[in-house]
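**Q** Mind looking at a prediction? Sequence and model below.
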Amino acid sequence: MTSAAARIRAATCLDLPVGSPGGSVELFLDLYAGTAPLIDATAFMLQPIAAQSPAPPGVGLLPVDGKCIEGRRFWQYVDRLTHALTGHLAPDAVDVVHLQHLAFGGTPALRAALPHHPQIALVHGTDLLFAETHPDQLQVLRDTAARADAIVVPTGAMADRLRRLAPGVDSARIHHIAWGIPDHLHTATPATTPSPDRVLRLLYAGRLSAEKGGSRLVSSLSGVRDVHLSIAAPEGEFDNLAPELDRSGIAFSYLGWLSRPQLWETFAGHDVLVMPSTTIEAMGLVALEAQACGLPVIYQPVPGLRDALGDSALPTDFTSPAAVAKTLETFRSSADLRAELRAGGRANAANYSLARTAEQLTQLGRELVASRPCHSGAARVRSLG
């Protein structure tokens, strides 16, 4: 256990509105939110778009609008966000800065608000994807990669992709710290409900942005018989996919955008989680959560997922309907394979502890603070009120 004297306080900002979907949001809340957060931090998000989304305990809300990703309006948004953060942060109360993403507005704003503190940049994956297609995001990424004291990647694939985008980055500052899933999932998981018939119950859970492969999944399943696809995704994104599903003839159900506990319970009523991602994933935390709950995973072996899952899950090629049909039939017909994937999945998920992630990030912060002791703070952070 860390002694009180060794504790340090971080400042961090995820410039997404409270209530936004996505793995980086869930990880952020897992680490920094709550009455007793795993990482001692002053944490901020943006005010929610929907008034019914309350602020999570321990997370301050910034009333900054105009979020965008390119052009003059992006830099104007960064200036407004910097001003808001500066008004709510007392530098003496902060020991280390956690930059969520190498790009997007929160990173340059927080760097400008606390320019002299040790900085740890956490790579989430979407930052790399956006930097590949948006010049302003690439500029922010390269500048952050050059200036941050440490860069944390959850998988080797993230480090490889980062080096391609920022060739001059110092590899000695890249640290591999795997993301984790809530530790209670490793010990208390819902019982699996057996399928009452031969129909294979598939579950897709997550956002349906292009890189997640929703359209590819529909195409790959359109000729497969005796399957039922359940989708847990944001409503607007599901609405965009619904016409393709209707035309495909696939039996499907829309479950809504589920809370984490609801999703964990939902795992028990399905036979397999499908992950058809098209490009790269930071890690695929939903796949690890499914494995911890005893739900096997079939996935496209893209970088990130391949690192996190390996042979504990079943790879297939979602670009090939024939390959997907063969994989599903093999899975359906082999009780031994299903049992092996359940056992292997649980063992793999056990390697990814959220508490370990938090402790490793905190320890990295301690090391940086020890090398720059003048920034250890003790004052209080001004409230958002």
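**A** Perfect, I can see it now.
**Q** going forward, measure contacts between C-alpha atoms and count neighbours the same way
**A** Noted.
**Q** What residues sit buried inside stretch 176-186?
**A** 177-181, 183, 185-186 (16 or more other C-alpha atoms under 10 Å).
**Q** just the strands in this protein please.
**A** Counting by DSSP state E, the chain has these strands, from start to end: 10-17, 41-46, 59-62, 96-100, 119-122, 150-153, 174-176, 200-205, 227-232, 251-254, 272-275, 297-299, 314-315.
**Q** Provide the contact partners of the longest one at residue level.
**A** Which is strand 10-17. Outside strand 10-17, the residues within contact range by C-alpha atoms under 8 Å, 6 or more residues apart in numbering are 25, 28, 39-49, 94-100, 104-107, 110.
**Q** coming back round to it: I'd like the strands of the chain as CSV, with distance to residue 291 appended.
**A** Output for these, formatted as CSV (distance: least, C-alpha to C-alpha, whole Å):
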stretch, distance to residue 291
strand 10-17, 27
strand 41-46, 30
strand 59-62, 29
strand 96-100, 26
strand 119-122, 24
strand 150-153, 22
strand 174-176, 22
strand 200-205, 13
strand 227-232, 17
strand 251-254, 22
strand 272-275, 9
strand 297-299, 7
strand 314-315, 12
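**Q** adding another structure so you can compare the two:
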Amino acid sequence: MNIVFSTTRQWNPGDEFIFMGCMNLLSHHINDFNPIIYNRNPQTRRARKVDIVKAIDNFLGKDFIEKFLDNSVKDRFPMDYADMVVFAGSPEWRGRRMKKLYDSVIEFNIPTIFLGLGTSGKFSFTDEHFTKTEQEVFKSALLITTRDANTLEGLKPVTAYQLPCPALFSSKESRTVKSVKKIGLMYGTNSAVACNNVSNETYIYMMEMYRNILKDFGEEYEFEFVSHYIDELSSFKKDFENHKLRYSYDAKDYLEIYKQYDLVIGYRVHGIGISASMGIPGIMFAHDERAVTVKGFGAELVSVGTDYQELKTLIKNTIKEIEGKSTKLQDHKKSTMKKYLSLFNEKIK
């Protein structure tokens, strides 16, 4: 089978962790398939209301002005090769950037599944929030799962199921953490590009918490920072010059990076997710509505602005209970896998 996955490449590693999880999930139901990506990277696929350059290229039937050389689904070429389309969980699972994908599903009558859809706000399944084409695709979907209650409520007119985000399956392996020796801290800034940055309030809060954590726990545990986006590298040298930062351009490398830790703390939802997939508990700085996703990863949530002493107590208790939390996390992963596969067996023939 040729399966097209909606994801991003070289933009937000979290999207690629979800993609990895979706592929691992599907491999239990469909033994062999060719993974193809529909790359939503805004550098590759723009979402302008009026794009004269693209209109000219489409009219001429060639990439005459603007070259689209990315090794992914292209706008001009037909998706007649696709046997299935998987809309992998992310807040961007509809809208202008997704038009080609929805149009192709209708044009070629391609079976679709939506896995782990999430949102940062409430919406309704109406013309106000969905195009006619999007509504048609949703109504004919084989399976729809959401990772939060708002999305489940918004999709009430179509049958959907609430399950943890597929990033929970991004790693094929997991382990039981018996004690804490090494802790990963997720670094982020307010100066990175939109959608890969945090607010000034969140940035200031995290820097204060991390400095306190290093002061109070630094002699007992080994710490490393983890960065997901290149814009963060320069700022890190100014904020924590004498500490180690782990980063890679390749999302798959984060399996090896997060694998080293016994506990992770930070603001990246899917940094918590890929760690949970390996049996590693997490503590999440909840800086926007999407943070509720980590409940599906068995993580603790700390709202931005929470007093440090409260966070310190939570860290101590988590370390004390680490083996039980890790075991519970692995059991949760197995039971969630069974629920997904049960739906696959029922819905995807």
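**A** All right, it came through fine. Being a predicted model, the structure only gives us computed values, none of them experimental.
**Q** Quick TM-score on the pair, please.
**A** Scored against TM-score structural alignment, normalised by the length of structure 2, the superposed chains reach a TM-score of 0.64; 308 aligned residues with a C-alpha RMSD of 4.8 Å.
**Q** Contact partners for residue 97 of structure 2?
**A** Shown in contact with residue 97 of structure 2 (C-alpha under 8 Å, 6+ apart): 40, 45-47.
**Q** 10 Å - rerun?
**A** Contacts were defined as C-alpha atoms under 10 Å, 6 or more residues apart in numbering; by that measure residue 97 of structure 2 touches 39-42, 45-48.
**Q** and the gap between it and residue 290 of structure 2?
**A** As defined by C-alpha to C-alpha, to the nearest Å, residue 97 of structure 2 lies at a distance of 21 Å from residue 290 of structure 2.
**Q** mind listing the helices for the stretch 1-150 of structure 1?
**A** With helices called from DSSP state H, counting those that start in this stretch, the stretch 1-150 of structure 1 shows them at 23-32, 71-88, 106-113, 126-133, 135-147.
**Q** looking at the ones you listed, which is closest to residue 200 of structure 1?
**A** Evaluated with C-alpha to C-alpha, the helices of the stretch 1-150 of structure 1 place helix 23-32 nearest to residue 200 of structure 1, the distance being 26.3 Å.
**Q** how close does that closest one sit to structure 2?
**A** Compared with structure 2 after fitting, helix 23-32 of structure 1 has a mean deviation of 3.3 Å; criterion: mean C-alpha distance after the TM-score superposition for structure 1.
**Q** on contacts alone, who are the packing partners of that helix?
**A** Based on contacts counted as 3 or more C-alpha pairs under 10 Å, 6 or more residues apart in numbering; DSSP states H and E, the elements that helix 23-32 of structure 1 packs against are strand 10-17, strand 41-46, strand 96-100, helix 285-292, helix 354-371.
**Q** Which positions within stretch 121-136 of structure 1 qualify as buried?
**A** Residues of stretch 121-136 of structure 1 classed as buried under the neighbour-count rule (16+ other C-alpha under 10 Å) are 121-131, 136.
**Q** dump the residue contacts of the counterpart of residue 267 of structure 2 in structure 1.
**A** Alignment of residue 267 of structure 2 against structure 1 is given by TM-score structural alignment, with residue 276 as its counterpart. Taking C-alpha under 10 Å, 6+ apart as the definition of contact, the neighbours of residue 276 of structure 1 are 204, 211-218, 220, 298-302, 315-319.
**Q** one more time with 8 Å, if that's ok
**A** Counting by C-alpha under 8 Å, 6+ apart, residue 276 of structure 1 touches 212-214, 216-217, 299-300, 318.
**Q** Filter those residues by whether they're kept in structure 2.
**A** Mapping the contacts of residue 276 of structure 1 onto structure 2 (both residues aligned by TM-score structural alignment, their matches' C-alpha atoms under 8 Å) leaves 299-300 still in contact.
**Q** Of the contacts of residue 276 of structure 1, which belong to helices?
**A** Cross-referencing those with the helices (criterion: DSSP state H) gives 214, 216-217 as the overlap.
**Q** Tell me the one of the residues you listed nearest residue 243 of structure 1?
**A** The shortest approach to residue 243 of structure 1 among those belongs to residue 214, at 12.1 Å (C-alpha to C-alpha).
**Q** wait, doesn't the closest one sit right on residue 241?
**A** Yes. Proximity of residue 214 of structure 1 to residue 241 meets the contact threshold set by C-alpha atoms under 8 Å, at 7.3 Å.
**Q** The two: who's more crowded?
**A** Summary of the neighbour comparison: residue 214 of structure 1 and residue 241, criterion other C-alpha atoms under 10 Å, with residue 214 having more neighbours (25 against 15).
**Q** For that one, give its distance to residue 180 of structure 1.
**A** When C-alpha to C-alpha is the yardstick, residue 214 of structure 1 and residue 180 of structure 1 sit 25 Å from each other.
**Q** And the buried ones among the contacts of strand 10-17 of structure 1, selectable in ChimeraX?
**A** To isolate the buried subset of the contacts of strand 10-17 of structure 1 in ChimeraX, counting by 16+ other C-alpha under 10 Å, use the following:
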select :25,28,39,40,41,42,43,44,45,46,47,48,94,95,96,97,98,99,100,104,105,106,107,110
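**Q** Can you get me a residue count around residue 260 of structure 1?
**A** Here the neighbour count serves as a burial measure; for residue 260 of structure 1 (other C-alpha under 10 Å) it reads 12.
**Q** same question but for residue 210 of structure 1, I mixed them up
**A** Here the number of neighbours of residue 210 of structure 1 (other C-alpha under 10 Å) works out to 12.
**Q** What does it correspond to in structure 2?
**A** Aligned against structure 2 - with TM-score structural alignment as the criterion - residue 210 of structure 1 pairs with residue 197.
**Q** cool, residue 71 of structure 1 as well?
**A** Under the alignment (TM-score structural alignment), residue 71 of structure 1 maps onto residue 49.
**Q** Apart from its chain neighbours, what residue comes closest to that match?
**A** Spatial nearest neighbour of residue 49 of structure 2, excluding adjacent residues (C-alpha to C-alpha, 6 or more residues apart in numbering): residue 96 at 7.8 Å.
**Q** From residue 40 of structure 2, how far out is the one you found?
**A** 10 Å.
**Q** what does residue 114 of structure 2 align to in structure 1?
**A** In structure 1, residue 114 of structure 2 lines up with residue 122, judged by TM-score structural alignment.
**Q** Can you name the residues that contact that match?
**A** Shown here is residue 122 of structure 1, whose contacts under the criterion C-alpha under 8 Å, 6+ apart are 98-102, 151-153.
**Q** Residue 35 of structure 2 now?
**A** Contacts here follow C-alpha under 8 Å, 6+ apart; on that basis residue 35 of structure 2 touches 2-5.
**Q** mind redoing it with 7 Å?
**A** 2-4 (C-alpha atoms under 7 Å, 6 or more residues apart in numbering).
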